[in-house]
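Peer 1: Okay, predicted coordinates and the sequence, questions at the end:
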Amino acid sequence: MSIRTVTWCAAAVAVGLMAAAPAAHADEDPTTVPPRTAISLRMPGGFAWGTPNEHETRSALSMSKLYIVDYALRHGDGSPEDRALSERMIRDSDDGAATQLAGKYPQAIEATAAEYGLPATHGGSDWGRSTTSTADITDFLAAKQRTDAGSPIFEWMAGASNTAADGTPQNWGTAQLPGVQGSKWGWSDVGAPEVASASFGTGFSVAAHTYGTPADQSADVLDALPALILRLAGAY
């Protein structure tokens, strides 16, 4: 058993402890996360932690597909086509499907942001130019876990394809954390590398955005979160 595995065994205990703890926010990060990466973590009892830049408005990349799909599933016309497009957007990060569904529901991102109270989330001239923050993504997923745990979004994240529709591997960042049950990834196809990931597990949601490569994000996430959760476990 590796040191990291032992760390996360203790982290699982921490989650259970915090389920009964009062709402709190960790103001100090015992690790040093490079500013290239923003990370947010939400746990039971209203517990919230994030890097100092977790509320920073950044490109939503394919994280915006979560917002579009949620709108289509709950406020759309209920058509089989909408559901099929939604599934492709989450499992395969299919851009063509996203363009079709966003074209049908151009208000989806802004409406979802207003409904869930996501201040950094805004639509752009098209879904690929929308914005969000890691805090908004985790708050959205945490709210879904509380109020709509049966959403197909979680099923599709849990059954995400190993390779996206465009051939990109889907395997980095928050998805590498033990305890994760499902994930969604995002990346830029132009310019400097930029990636995002968001995951959920029993009683938690987590998201990261990195101005860098998938390997950069994985390193930052795995360096930060195990140590943080051990510290929090000691606080309770």
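Peer 2: Received it, and whenever you're ready, just let me know what you need. All figures in this text were calculated on a predicted structure; none of them were measured in a lab. Residues are numbered from 1 along each chain as shown.

Peer 1: going forward, measure contacts and count neighbours with C-alpha atoms only.
Peer 2: OK.

Peer 1: In this protein, which helix is the longest?
Peer 2: helix 214-235 (DSSP state H).

Peer 1: How about residues contacting that helix?
Peer 2: By Cα atoms under 8 Å, 6 or more residues apart in numbering, the residues outside helix 214-235 that reach it are 4, 7-8, 10-11, 13-15, 17-18, 29-34, 37, 39, 172-174, 176-177, 195-196, 208-210.

Peer 1: before we go on, here's another structure to hold up against the first:
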Amino acid sequence: MFRTSLTRKAASAKAGAALAVCMLALTATACSNSESDSGALADAPSGLTDTNRDVPPEINEFLEGDEGRSVTYIRLHDGMHMGSASEHEARPALSLIKLYIATYVMEKGEYEDKYEALDMIASSSDKSAEDLFEKYPESIDTIADEFKLESTKAGEKWGYSQTSTYDVASFISQLIERDETHPVLVAMAHADPISEDGYRQDYGTAKLSNVVGSKWGWSNDKSINSSVSFGENFVAAASINGSSDELTDYVKDEVTGKSLGKATERFLKYKDGEDVPPIETTTSETSTTSSSKKDKDEKPSTGKKDKSASKEPTSESTKSEKKDKGSSDKKSTDKKKGSEKTSEPFKK
């Protein structure tokens, strides 16, 4: 159910001048991109609804997480969300902060800076981030206010900024809602396989099936890794005090068919007015310190490493387990299965 091939769906950001023109046009017309059209849930609408926003995030914060790792998943067509209780904790934003800088530049920056901002997303150029943040120091905090990103805050340098997996997933979902072919999203869909500093950009949430675009972040010593990815019907973000492979394993263990089914059932029960008590997790109370060193400025504090115990994917067992539930949950279960058909982000 995880994508095993290392071949990227998206071409390089330097694939042609037509792409750059399309990204800068800021229109609602989609760019042609046959390489990323690999079955990404085409039947699911992408808009969030006002009613679904009334469901508190804590209803589905049952995934494993602590001060060293967090994960967030948002299904776009109905707003169903699941995550770890640590998903709101401010963590080193690493290169994910470039998404906020680029979005600000696309909205308010000078013409030539827009090209640099989009290339920064695809290549993860630190030099561009440094130049653009120096020119637009208000960019991160302005975007945080505009998109209501409560755990996001700019640092003295771009690499010392903070965000949370919930914030970055919420940001991407809102960007998709505003314009599903927003230039920043298109740049994510055409990320370079290897970053400007030589780091492989194909891990974490990017390993989910039906991913259209991704952005990654890593610390100087590679001891902290993060990523955010989107498909036609979902956004997923994750961060870990660990290697890129450990991030991939963490996402694999938490974003499964089983967890999606559980989240869908609880989501629908809450929407139907049923009492849905929060699920106790083993999340630590300790937050990531605000003084942690960030991407490309200083090596970060590694903090606590804590991986999920299971390494085996469990996604194929979902449907049979749900069929065994009692008749009292039959209505919610039936509706849940219908939603799950459009939410499953994995290859079978």
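Peer 2: Good, I have the coordinates. These figures come from a predicted structure and were not determined experimentally.

Peer 1: one step back: give me the buried entries from the contacts of helix 214-235 of the first structure.
Peer 2: Applying 16 or more other Cα atoms under 10 Å to the contacts of helix 214-235 of the first structure, the neighbour count classes 8, 11, 14-15, 17-18, 29, 33, 37, 39, 172-174, 177, 195-196, 208-210 as buried.

Peer 1: Among the residues you listed, which lie within strands?
Peer 2: 37, 39, 195-196, 208-210 (DSSP state E).

Peer 1: I'd like these laid out as a markdown table, including distance to residue 64 of the first structure.
Peer 2: Output for these, formatted as a markdown table (distance: Cα to Cα, whole Å):
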| residue | distance to residue 64 of the first structure |
| --- | --- |
| 37 | 18 |
| 39 | 17 |
| 195 | 13 |
| 196 | 11 |
| 208 | 14 |
| 209 | 13 |
| 210 | 16 |
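
Peer 1: Leaving out the residues flanking it, which one is nearest to residue 207 of the first structure?
Peer 2: Spatial nearest neighbour of residue 207 of the first structure, excluding adjacent residues (Cα to Cα, 6 or more residues apart in numbering): residue 198 at 4.1 Å.

Peer 1: now for the one you found: what does it line up with in the second structure?
Peer 2: Residue pairing (TM-score structural alignment): residue 198 of the first structure is matched to residue 228 of the second structure.

Peer 1: cool, and residue 50 of the first structure?
Peer 2: Using TM-score structural alignment, residue 50 of the first structure lines up with residue 83 in the second structure.

Peer 1: just residue 208 of the first structure next, same as before
Peer 2: So, by TM-score structural alignment, residue 208 of the first structure is matched to residue 238.

Peer 1: got it, and residue 114 of the first structure?
Peer 2: Under TM-score structural alignment, residue 114 of the first structure pairs with residue 145 in the second structure.

Peer 1: Okay, and the residue minimising distance to the centre of the first structure sits in which element?
Peer 2: With distances taken as Cα atoms, centre = their mean, the residue of the first structure nearest its centroid is residue 198 (2.3 Å). Assigned by DSSP states H and E, residue 198 of the first structure belongs to strand 195-201.

Peer 1: Which strands or helices does that strand pack on?
Peer 2: Counting contacts by 3 or more Cα pairs under 8 Å, 6 or more residues apart in numbering; DSSP states H and E, strand 195-201 of the first structure is packed against helix 134-147, strand 182-187, strand 204-210, helix 214-235.

Peer 1: with the second structure superposed, average distance for the shortest one?
Peer 2: Spelled out, it's strand 182-187 of the first structure. For strand 182-187 of the first structure, the mean distance to aligned residues of the second structure following superposition is 0.3 Å (mean Cα distance after the TM-score superposition for the first structure).

Peer 1: between that strand and strand 195-201, how big is the angle?
Peer 2: 170 degrees (axes from the mean of the first three to the mean of the last three Cα atoms, to 10 degrees).

Peer 1: what's strand 182-187 of the first structure aligned against in the second structure?
Peer 2: Going by TM-score structural alignment: strand 182-187 of the first structure matches residues 213-218.

Peer 1: Now do the matching stretch: everything it contacts.
Peer 2: Residues from elsewhere that reach stretch 213-218 of the second structure, judged by Cα under 8 Å, 6+ apart: 10, 93-96, 121-122, 185-191, 201, 205-206, 224-231, 295.

Peer 1: mind running it again at 6 Å?
Peer 2: With Cα atoms under 6 Å, 6 or more residues apart in numbering as the test, stretch 213-218 of the second structure has contacts from 94-96, 188-189, 224-230, 295.

Peer 1: I'd like the distance between the residue nearest to the centre of the first structure and residue 17 of the first structure.
Peer 2: As for residue 198 of the first structure, its distance to residue 17 of the first structure is 23 Å (criterion: Cα to Cα, to the nearest Å).

Peer 1: again, but for residue 63 of the first structure
Peer 2: Residue 63 of the first structure is 30 Å from residue 17 of the first structure, by Cα to Cα.

Peer 1: and if you look at residue 133 of the first structure?
Peer 2: Distance from residue 133 of the first structure to residue 17 of the first structure, counting by Cα to Cα: 27 Å.
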